[in-house]
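**Student:** Predicted coordinates and the sequence they were generated for:
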Amino acid sequence: MTAVQEAPAAAPRRRTRPLGWVLAAVGIPTFMVTLDNLVVSTALPVIRTDLGASLTDLQWFVNAYTLPFAAFLLTAAALGDRIGRRRMFVAGLIVFTLASAAAALATESWQLTAARAVQGLGGAAVAPLALTLLAEAVPDRLRTAAVGIWGGISGLGVAVGPVVGGAVVEGLDWHWIFWLNVPIGVLAVVLALTVLDESRGGARRLDPLGLVLSAAGMLLVIWGVVDGPERGWTSARVLTMLIAGGAMLAAFLAWQARNPAPMLPLRLFRSRAFSLVNAVTLTFSAGAFGSVFLLAQFFQVVQGLSPLDAGLRTLPWTAAPMIVAPLAGLFGDRIGQRALIFTGQLFLAAGILWIGLATGPDVTYGSLVFAFALAGIGMGLTFAPISTVALASVKDTDRGVASGVNNTIREAGVAAGVAVLASIFSSYGGYSTHQSFVDGLRPAVIVGALIVAAGAVVALWLPRRETSQLPAAQAEAVHSTS
C-alpha cells in the first residue's frame, strides 16, 4: 500500500461526551445482541411446542443466527472503515431491530429461521464496531477502564441470558424474547446518533472481491464445522464445505497480500501482540464455550432441573465476568494485560478441569459451585484484556478491522469448540441414560480445559508492555517491529 493510501484523512474535532453516555450507546446494543442468542437457546422447548418445530428446525433457529453473524463480522468492520463506522453500526442496529420484530411475528418455523438469519447480519455490524466506536470516543487514559466496563456489560448479557430464557420456558410468551428488542433497539439507534461521532479507517476504497471471498469462505467453514458432529466429518457435504471454504479463505489471504487497498491488511499480524492475542482468543472461546454448551445441559438432562433452575445454578460462572471484567479494565494497565490474560486462562482451565473430574450422575451442586466461580473469574479476567491488547497493538486507523478480526476468531472458536467437544461427547456417551451423558461429558470437558490451558501457555509470550502505554513515536515503532 502506498504512503498516500495509508495516510488517514484529517481527524475531525471530537465532541466530549460523558463516559456513561458513551458506554450506554455502545453497551446497550452489545447487551441486546449477546442476550438474544442465549435467551433463544434456552427457550427452544417452548418454541418447539408452539410452532410444531422439528429437531432440525430447532438447530436452525440457533445456526441461522450464528452462521451469518460469524461470517460477516470482518466484512461489516471493513465496510464500516470505508463508509463510516457509526453509519454501519446504526444500520446494523436497524436491521437487527426490524428482524426482531419479524421473529416475534413468526407463526411458522421457516419464518423464524429467516428472521434469525437477518438478525445475525445485523448483529455482525454491531459486535465489532461497538468496541471500535468506544475506543474512538474515550480519551486514551480512560480507554482500558472503558473497555473493562464494556466487557462487564457483555458479561451481563451472558449472565442473565440463561435465567431469562428459563423464565420464558416456564410460562412467559416466547414472542417477548424478540418484542423486547424493538424498544431497546430504537433507544440504541437514538443514542448512537446522538452520542457517537462518525469515524473511518485509513483505506477508502472498497474491496469487493475481498468482501465476497472472506464472507463466503467463513460461512462455508463455520457451516461445515457446525454440521460435522451430526452429519459426520467425512461426509461429502461436510468435506465439500470445509475444503471449499478453506480454498476461499486461502484465496482471500493471497488477494489481500497483493491488493493495494486490502480490507484486511496482513501487516497487522507482524505485531506479535496482535497475532498472539488472537491465538489466545481462539483457544479461550473454543475450550470455554464448547464446555459451556455441554454443561448447560447437565442440570436438565441428568439432574432433571427446570431450565430456570438450571440457569440460576450457572450464575456463579456466568455472572462473575460482569463483576470481574470492569475490575480487570480498571487495574489492567497497573497490573499488566499479559498477567491478567495468563491468570484468567489459568483459572478458567482449572475451573473447567475441576468440573470435568468432579461431575457424576449424583454430584451435588455444592461440589461444583466453587469450580463454576473459579471459571467465571477466569473468563472475567480475560474479556477486557484481550480486547485491550487487540486494539492497542494496531494503529488507530486499524482499530475497526482489528476488532473485526478478533470477533471473527472468537466466533469461529465458539463454533469449532462446540463441534469438537460435541464429537468427543458422542464418541464416549450420549443421551440414553444419565450415566451415558456423564460418560460423554467428562472427556469432552477435560479436553476443553486442556485447550484453554494451551491458551494460557501462549499468553506467556505476549509482550510485557502494551502498545497503548507507550509514547506515540515509540508505539509506532512497536507496530512495525513487534
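**Tutor:** Ah, there it is. Numbers count the residues shown, from 1 in each chain.

**Student:** From now on I want contacts and neighbour counts done on CA atoms only, so please keep to that.
**Tutor:** Will do.

**Student:** so where do the strands sit in this protein?
**Tutor:** With DSSP state E, there are no strands along the chain.

**Student:** For burial, what's the neighbour tally of the closest residue to Y431 other than its chain neighbours?
**Tutor:** Leaving aside its sequence neighbours, Y431 sits nearest to F437 (C-alpha to C-alpha, 6 or more residues apart in numbering; 5.3 Å). By other C-alpha atoms under 10 Å, the residues close to F437 number 23.

**Student:** Put this next to the previous one:
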Amino acid sequence: MSGTGGSAFKPVTDKPWAALFALCIGFFMILVDMTIVAVAQPQIKSSLDASVSGIVWVTSAYLLTYAVPLLITGRLGDKIGPKKVYQAGLVVFTLASLWCGLADSIGELVIARGVQGLGAALITPQTMSLITRIFPPERRGAAMGVWGTVAGVATLVGPLLGGVLTDALGWEWIFFINIPVGIVGLVLAATLVPDVETHEHKFDWLGVVLSAIGLTALVFGIQEGESYDWSGWIWGLIGGGIVFLALFVLWEGKTRMEPLVPLSLFSSRNFALSNIGIAAMGFAVSGSMIPIMFFLQLVGGMSPTRSAFVMVPMAVLTGVFAPIVGRILDRVHPRNVIAAGLLGYGAAMAWLAFEFTPETPVWLLLVPSGLMGLASAGIWAPLAATATRDLPWHQAGAGAGVYNTTRVVGSVVGASAIGALMMSRLAANVPGADFDHDSGQQSVQLPEMVRDGFADAMGEAVYLGAGVMLIGFIASLFLKRPAHQNVPSVPQAPVDEGTVSH
C-alpha cells in the first residue's frame, strides 16, 4: 500500500546510476533542442525566406507546447508510470524531429516544433520524478549534480553542435541528429529504467484549459506586439492572458477536486523560492541566445560554427564543475551556492552585452562566456535538488511538473520578451532598415553602416535577461537548509530511540 511507508524512501532498483544514465539520454536531447536552433536561425531565415518574428516563433512554439502540458504530464507519470510516459515522449519527439528536418516552409517548421515541444513535455517531469524515486534523500544532491550537468551542458552545447551541423550538412541536420539519439534512448530506457509504484490521480481539466489559454495569450501578445505596433488588441490579449492565469491560480486554491498544481507544494519555502530562481534562469538563457547568435554572425561576420565556439567556455566549465558542486551541495547550505551562481550569471550576461560592439575582439567575449559556464554549475543542479529534496514521494510527479513548468514558462516568456525588445530596439536604432528580407543569401555580415545600431539593439536585449537574473538572486537569499542536513546535529541516542519506536 502506498501509505504504509509515509514519505520514507523505498529502493526500486539496485542500479540507480545506470537508470539515471538512460534517463539523461532523452533529457539531454530535448534540452539541446531548446538552444541548438539559435545558431542556425540566420540560415533558416534565409533558406525559408522567414521574417525575424517567424524565426523567433521557431523557438517560442517549441517552448510554448513544452510549457503548457507539463503540469498534466507530471501527474500522468504518477498515474500510469513515469517510465511509460518517458518512452512515449521519446517516440513523439523523435518523429517530430524528422518532420522538422523535412519542413519546407517557416509555418510547417513552427508546427513541427510545436509537436516536438509536446514530446519534450512528456519526457521532462519523468526524469526528475524518477530521480526522487530511485535515489535516497542523502544521495539526491549527487544524482542531481549529474542531472544538472546534463541540463547545463545540453543548453550550452546546443549552439556548438548546431553550428557544426549547420556548416557541414545544413540546418536540417540539427533535427535529423535526434533520430538515432532517440532510438538509443528508447532501448536504454526499456532495459535500464525501473517501473515504480504509481499513485492514482484525477485530472483537473478546467485547470489545464485556464493555464493553456492564459500562457498562449500572454506569449503571443508579447511576441507579436512589435509586429502589430502594440495596438489595443495586443494589450487586450496580454491582459486577458494575465487574467486567465490569475483565474487558474484561484481555481487551484478553491477546487475540491485534486488540483493540477497543489498549492500546498509552495508551503515548502525552498520549493517556492527555487521556482523563482529557475524561472529567472530559463528567461535569461533561452531568450538571450537569440540576440547573442545574431550579433556574432551578422555583426561579427562569424560562421555558425565559429559563433558557436564562443560558447565553448560555458559548456566546458559547466561540465567540469557541475558534478563537483552537486556533491558539495549535500553538505553545505544551498543558499551559498545558488545565490553566487545566479548573481555571477547575471553579471556575466551584463558584461557580455557591454562588449557588443563591432570592434570587440573575440577573445574578450570568451571571458564572460566562461564566467557564465562557471555560474551555471551552481544553478541547474542545486536549484533542482533544493526544490524537490524535501517533497514526499507521492508528490514527486506534481513537484517535478510544476518546477519544470516554471522553468519552461520562464524560457518561453524570456524568448518572447527578449525577442520583442530586440525587434523594438532594431526599429529605434536602425530606422528604415529591413531585416526581415534578404537576397536569398545565407547569413552574411551586415553592411558596416548598420552594424553599430544592430549591435546596440542586441546588447540592450541581453541586458533584460541580466536584470531578470537579479530577481532570482534576491529570492535565493531566503533559502533554508534541507531537512537531511539537520539530522547530523541531532544527538545520536534520540535518533536510535526514534528508529526503534518506529
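**Tutor:** Arrived safely, thanks for sending. Only a predicted model underlies this, so the values are computations on that prediction, with no experimental measurement involved.

**Student:** re the thing from before, and the residue nearest to Y431 of the first structure, what pairs with it in the second structure?
**Tutor:** Here F437 of the first structure is matched to F454 in the second structure, going by TM-score structural alignment.

**Student:** what packs against whichever helix in the second structure runs longest?
**Tutor:** Counting residues, the longest helix found in the second structure (DSSP state H) is helix 396-429. Counting contacts by 3 or more C-alpha pairs under 8 Å, 6 or more residues apart in numbering; DSSP states H and E, helix 396-429 of the second structure is packed against helix 52-67, helix 70-80, helix 106-134, helix 205-224, helix 269-294, helix 380-388, helix 448-476.

**Student:** By how much does the third one deviate from the first structure on average?
**Tutor:** Compared with the first structure after fitting, helix 106-134 of the second structure has a mean deviation of 1.8 Å; criterion: mean C-alpha distance after the TM-score superposition for the first structure.

**Student:** That helix: which residues count as buried?
**Tutor:** Along helix 106-134 of the second structure, these residues count as buried under the neighbour rule (16 or more other C-alpha atoms under 10 Å): 106-107, 109-134.

**Student:** what's the spacing between the residue mapped onto I222 of the second structure from the first structure and A416 of the first structure?
**Tutor:** Using TM-score structural alignment, the equivalent of I222 of the second structure in the first structure is V225. Per C-alpha to C-alpha, to the nearest Å, V225 of the first structure is found 6 Å from A416 of the first structure.

**Student:** Now do whatever residue of the second structure lines up with P321 of the first structure against S47 of the second structure, distance only.
**Tutor:** Matched to the second structure by TM-score structural alignment, P321 of the first structure sits across from T318. Relative to S47 of the second structure, T318 of the second structure is positioned 33 Å away (C-alpha to C-alpha).

**Student:** Can you tell me how far S303 of the second structure is from F294 of the second structure?
**Tutor:** As judged by C-alpha to C-alpha, S303 of the second structure and F294 of the second structure stand 11 Å apart.

**Student:** If you count surrounding residues, which of the two has more?
**Tutor:** Under the criterion of other C-alpha under 10 Å, the comparison of S303 of the second structure against F294 puts F294 first, with 25 against 21.

**Student:** What lines up with that one in the first structure?
**Tutor:** Counting by TM-score structural alignment, F294 of the second structure lines up with Q297 in the first structure.

**Student:** ok, L105 of the first structure - how many residues close by?
**Tutor:** Under the neighbour criterion other C-alpha under 10 Å, L105 of the first structure is assigned a count of 15.

**Student:** which residue in the second structure lines up with it?
**Tutor:** Using TM-score structural alignment as the criterion, the counterpart of L105 of the first structure in the second structure is L102.

**Student:** how about that match, what does it touch?
**Tutor:** Residues near L102 of the second structure by C-alpha atoms under 8 Å, 6 or more residues apart in numbering: E172.

**Student:** do you know how far it is from I179 of the second structure?
**Tutor:** For L102 of the second structure, the distance to I179 of the second structure - C-alpha to C-alpha - is 13 Å.

**Student:** swap in D49 of the second structure?
**Tutor:** D49 of the second structure is 26 Å from I179 of the second structure, by C-alpha to C-alpha.

**Student:** Right, I'll leave it there.
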